[in-house]
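Trainee: A predicted structure for the sequence below; I have some questions about it.
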Amino acid sequence: AKISSTMFPLKSAQMLQTLEKSLRKSLPVSLKVYGTVFHMNQGNPFKLKALVDKWPDFNTVVIRPQEQEMTDDLDHYTNTYQIYSKDPKNCQEFLGSPEVINWKQHLQIQSSQSSLNEVIQNLAAIKSFKVKQTQCILFMTPEMAKKLAPSLLDRSQRFIERCIRTFPTVCLLGPEGTPVSWCLMDQTGEIRMAGTMPEYRAQGLISYVIYSLVQALDKLGFPIYSHTDKDNKIMQKMSLNLNHIPMPCDWNQWNCVPL
């Protein structure tokens, strides 16, 4: 049965599995949302929820935390939304709904669609918040397609710790038994926050740990992908050396702060 609503939450396991199959058909443009829904169907460890504009013939899907998780208005790591739309020019009303996105908080929007920028900028003007777009190159392993700079702020540290506790992580230990190189996976299934201690750099260690994590994730059937900053030529070269291929779409994030 077709269900039409300004905002429809997908609550059943069958609905989420149907959503995953539908998003798979739109890869790689749907990748950021597809990766998130994939892990929602693997037990949903971050307790995220999926909202669509209508069902089953949805145009726009938003993945977000539960309201009870979003208690800190300044915590944009928790207040993160993943968006995919088949019709980016006509999703503004849906995204503008306070039931879908709480625009009064500091928040992040992530998507593989740079075409959402116009809608987000329009909403920034209407709802009075400043927005900063970050656009990076999106990489993926050829089998699926065929950064370290973690802040010392408490919020980012809590986010990183939660990712380490929840998802597969690879860490290479030095002779003293302390981490020298590592990479993590976040709630969207993306390989992120890879890094090496300064005294161990330029030895290819980061390539080794990422390769090791990719091999483990591949055996689990996880969608494997990552992004690099457009100015980070070293990580771009490393991704290419690992035979990861750049996608025709981008990695996008919009950090929004109410005025």
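Mentor: Sure thing, it's come through. Because the structure is predicted, anything quoted here is derived from the model rather than measured.
Trainee: could you use CA atoms for every contact and neighbour count after this?
Mentor: Will do.
Trainee: so where do the strands sit in the protein?
Mentor: 3-10, 48-55, 60-65, 80-85, 107-111, 129-140, 170-173, 179-185, 190-196, 225-229, 245-258 (DSSP state E).
Trainee: compare these and give me the one nearest Leu153.
Mentor: Closest approach to Leu153 among the strands of the chain (Cα to Cα): strand 190-196, 14.7 Å.
Trainee: show me what the closest one is packed up against.
Mentor: strand 179-185, helix 205-220, strand 225-229 (3 or more Cα pairs under 8 Å, 6 or more residues apart in numbering; DSSP states H and E).
Trainee: geometric centre of this protein: which residue is closest?
Mentor: The residue lying closest to the centre of the chain (Cα atoms, centre = their mean) is Thr188, at 4.3 Å.
Trainee: do you know how far that one is from Glu176?
Mentor: Going from Thr188 to Glu176 by Cα to Cα, to the nearest Å gives 33 Å.
Trainee: ok, back up a step: how about the residue nearest to the centre of the chain, what does it touch?
Mentor: Neighbour list for Thr188: 32-37, 39 [criterion: Cα atoms under 8 Å, 6 or more residues apart in numbering].
Trainee: distance to Gln215 for the strands of the chain - can I get that in a markdown table?
Mentor: Below are the strands of the chain laid out as a markdown table (distance: least, Cα to Cα, whole Å):
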| stretch | distance to Gln215 |
| --- | --- |
| strand 3-10 | 32 |
| strand 48-55 | 26 |
| strand 60-65 | 27 |
| strand 80-85 | 26 |
| strand 107-111 | 25 |
| strand 129-140 | 13 |
| strand 170-173 | 11 |
| strand 179-185 | 13 |
| strand 190-196 | 12 |
| strand 225-229 | 12 |
| strand 245-258 | 16 |
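Trainee: dropping in the other structure now:
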Amino acid sequence: MQILTCPSKLRLLETVLQRHLPQALPAYGAVMHINRRNPAQHEVVVDSWPEFKVVLTRPCKEVVKDKQDYYANFHTAFYLDVDAWRTLLENAGAIDWGKAFQLQGNHDGIYEVAKEAVAAKEVQLTVTPYFTYLNLNPDKQPEPRLDPGFIFSSLNSSHIDLLNETWHYGGSEHSRRYLANMVRCFPSTCILDSNGHPISWIIMESLGTLRHSYTLRSHRRRGYSSMVQRAQAIRVHAAGFPVYGLVALDNTPQQKLLVSLGFQRLSELCHYCIHSAASQ
């Protein structure tokens, strides 16, 4: 196991992961951000180099100060060999099992091997599967027309409380801190009404994913969600990132919306694995 710190090696890793898209999407998005000023302060672990079989991205040690804060402790994994993934997960230096953390990946084995590991460590595991939707050419969609007085903008720190109140997984200080970090570090798109208040928005997060899409209930069924997601997709695509998003399996309206915007659903599920710290 080794931590990749050499810029040339990290750029090479990005190129190699690109060849394994779309399966490598979460790890690829994380590595792209690491190679572009690393706003989330993440690092890359591989089982070996240059002939690697496993890639693990994780926060640098100084990032996660609260051992219960799994929002901040975000990992991704991509592997070419499931046994190599199992071996890395058992390595004491790969993951700090004394802290709560999230692990995301598009392999079924991400979940299966994680389940084996937590059984041995007596750590609680919660797994949520998501559909992954990918858009290879978001520029094909027609230009939206906003209502008079409404404008496209970006989210800022004054909007964090609203985001935390409306997000399904929000409402805590941990989630608020996470959202504040995403808004500060990554591109976002929102529509502001004539009073300058956000009514619909979406954020790009540390894995390059389009997440946290929301439209206030009083402004729904007017096409605003479609507008912000299209605008954000074009912005992300122009920056060279893959345009992809995760959708809950039962969120049929969002699935239909993404299809209408030119997204295609991938065959493999993306698994969000939340591991609770052993002290809980």
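Mentor: Thanks, I have the structure now. Everything quoted here is computed from the prediction, not taken from an experiment.
Trainee: could I get the strands of structure 1 as a markdown table with mean neighbour count and distance to Phe94 of structure 1?
Mentor: Output for those, formatted as a markdown table (neighbours: other Cα atoms under 10 Å; distance: least, Cα to Cα, whole Å):
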| stretch | mean neighbour count | distance to Phe94 of structure 1 |
| --- | --- | --- |
| strand 3-10 | 15 | 7 |
| strand 48-55 | 21 | 7 |
| strand 60-65 | 23 | 8 |
| strand 80-85 | 24 | 10 |
| strand 107-111 | 23 | 14 |
| strand 129-140 | 19 | 18 |
| strand 170-173 | 17 | 39 |
| strand 179-185 | 22 | 29 |
| strand 190-196 | 21 | 26 |
| strand 225-229 | 21 | 28 |
| strand 245-258 | 20 | 17 |
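Trainee: what's the closest of these to Leu148 of structure 1?
Mentor: strand 190-196 (4.0 Å).
Trainee: could you report the neighbour count for the nearest residue to Thr141 of structure 1 once chain neighbours are set aside?
Mentor: Once flanking residues are discounted, Thr141 of structure 1 sits nearest to His244: 4.3 Å by Cα to Cα, 6 or more residues apart in numbering. Using other Cα atoms under 10 Å, His244 of structure 1 has 23 other residues around it.
Trainee: is it true that His244 of structure 1 touches Leu138?
Mentor: No. Checked against Cα atoms under 8 Å, the pair His244 of structure 1 and Leu138 is beyond contact range at 9.7 Å.
Trainee: just to revisit the earlier point, how close does the residue nearest to the centre of structure 1 get to Thr80 of structure 1?
Mentor: In terms of Cα to Cα, Thr188 of structure 1 sits 11 Å off from Thr80 of structure 1.
Trainee: what of Gln121 of structure 1?
Mentor: Gln121 of structure 1 is 17 Å from Thr80 of structure 1, where distance means Cα to Cα.
Trainee: same question for Gln203 of structure 1.
Mentor: Gln203 of structure 1 sits at a distance of 35 Å from Thr80 of structure 1 (criterion: Cα to Cα).
Trainee: next one: Gln113 of structure 1
Mentor: Gln113 of structure 1 is 16 Å from Thr80 of structure 1, where distance means Cα to Cα.
Trainee: ditto for Ile245 of structure 1
Mentor: 26 Å.
Trainee: thought Val64 of structure 2 was touching Tyr71?
Mentor: No. Look at Val64 of structure 2 against Tyr71 with Cα under 8 Å: they stay out of range, at 9.4 Å.
Trainee: quick one: map Cys91 of structure 1 onto structure 2.
Mentor: In structure 2, the residue paired with Cys91 of structure 1 is Trp85, using TM-score structural alignment.
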